[in-house]
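1. next comes the sequence, and after it the predicted model I'd like to discuss.
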Amino acid sequence: MSPRERRGPPVDDPQVLREGLTPAQLEALRTLEFFGWTLGFVRRPIFQDPVPVVFDREGKRHAVLRGDGTLDESPGFRLRD
């Protein structure tokens, strides 16, 4: 990890990724998974709610699950390659 890198090691346990998500986010995630979307990672900004990021089955599109369970396909941030 570089000195500027703040990310920890990737979490492989899907249950750990789901910790702290709202019931609405969990319900929306179950529905999205039925259609082939997967939970890629969860941003956990300090003093803010977790931000789960999901990917379509091809891994070409990403979206954020908001606290109320809505899907935001234009979250306002880019993913690193």
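-> Arrived safely, thanks for sending.

2. rest of the way, CA atoms for contacts and neighbours
-> Fine.

3. is residue 54 located within a strand, as I assumed?
-> Yes: checked against DSSP: H, G, I helix; E, B strand; the rest coil, residue 54 lies within a strand.

4. give me the buried positions along stretch 54-71.
-> 54, 55, 56, 62, 63, 64, 65, 66, 67, 69, 71 (16 or more other CA atoms under 10 Å).

5. that one: how far from the chain's middle?
-> Remark: stretch 54-71 is offset 7 Å from the chain centroid, using CA atoms, centre = their mean, to the nearest Å.

6. the structure to be compared is supplied as follows:
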Amino acid sequence: MFGRERRRPGDADSAALRAGLTPQQLAALETLEQFQWTLRFVRRPMFQDPIPVVVDRSGKRHALLKSDGSLDENLGFKIRD
């Protein structure tokens, strides 16, 4: 039992994605995860706040998680497959 890796493979990636998010974004993300939304990626434009993008469980709906914790489904850019 000792020595076995207990973390899931995505845990380090998840922590890296969450780095720099506001407390409101983190709280909203926790709530969204209960509804099976996932933090897919974070855009990090130079000299601007990070822009986290979440996706629903079907993978068809994407939304921006704004700094105040609200969702914006008008991404303003195209999501590639």
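-> Alright, I've got the coordinates. Just so we're clear, the structure is a prediction, and the values are computed from it rather than from any experiment.

7. fetch the TM-score of the aligned pair.
-> In this superposition the chains share a TM-score of 0.83, using TM-score structural alignment, normalised by the length of structure 1; 70 aligned residues with a CA RMSD of 0.9 Å.

8. just to revisit the earlier point, in a markdown table: the buried residues of stretch 54-71 of structure 1, plus distance to residue 23 of structure 1 and secondary structure.
-> What follows is the buried residues of stretch 54-71 of structure 1, written out as a markdown table (distance: CA to CA, whole Å; DSSP: H, G, I helix; E, B strand; the rest coil):
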| residue | distance to residue 23 of structure 1 | secondary structure |
| --- | --- | --- |
| 54 | 16 | strand |
| 55 | 20 | strand |
| 56 | 21 | coil |
| 62 | 21 | strand |
| 63 | 18 | strand |
| 64 | 15 | strand |
| 65 | 12 | strand |
| 66 | 11 | coil |
| 67 | 9 | coil |
| 69 | 8 | coil |
| 71 | 14 | strand |
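
9. residue 34 of structure 1: which of those residues is nearest?
-> Using CA to CA, residue 56 is the member of the buried residues of stretch 54-71 of structure 1 that sits closest to residue 34 of structure 1, with 11.1 Å.

10. excluding chain neighbours, what is closest to the spatially most central residue of structure 2?
-> Taking CA atoms, centre = their mean, the centroid of structure 2 lies closest to residue 39, which sits 2.4 Å from it. Distances taken as CA to CA, 6 or more residues apart in numbering put residue 54 closest to residue 39 of structure 2, at 4.4 Å, once the chain neighbours are dropped.
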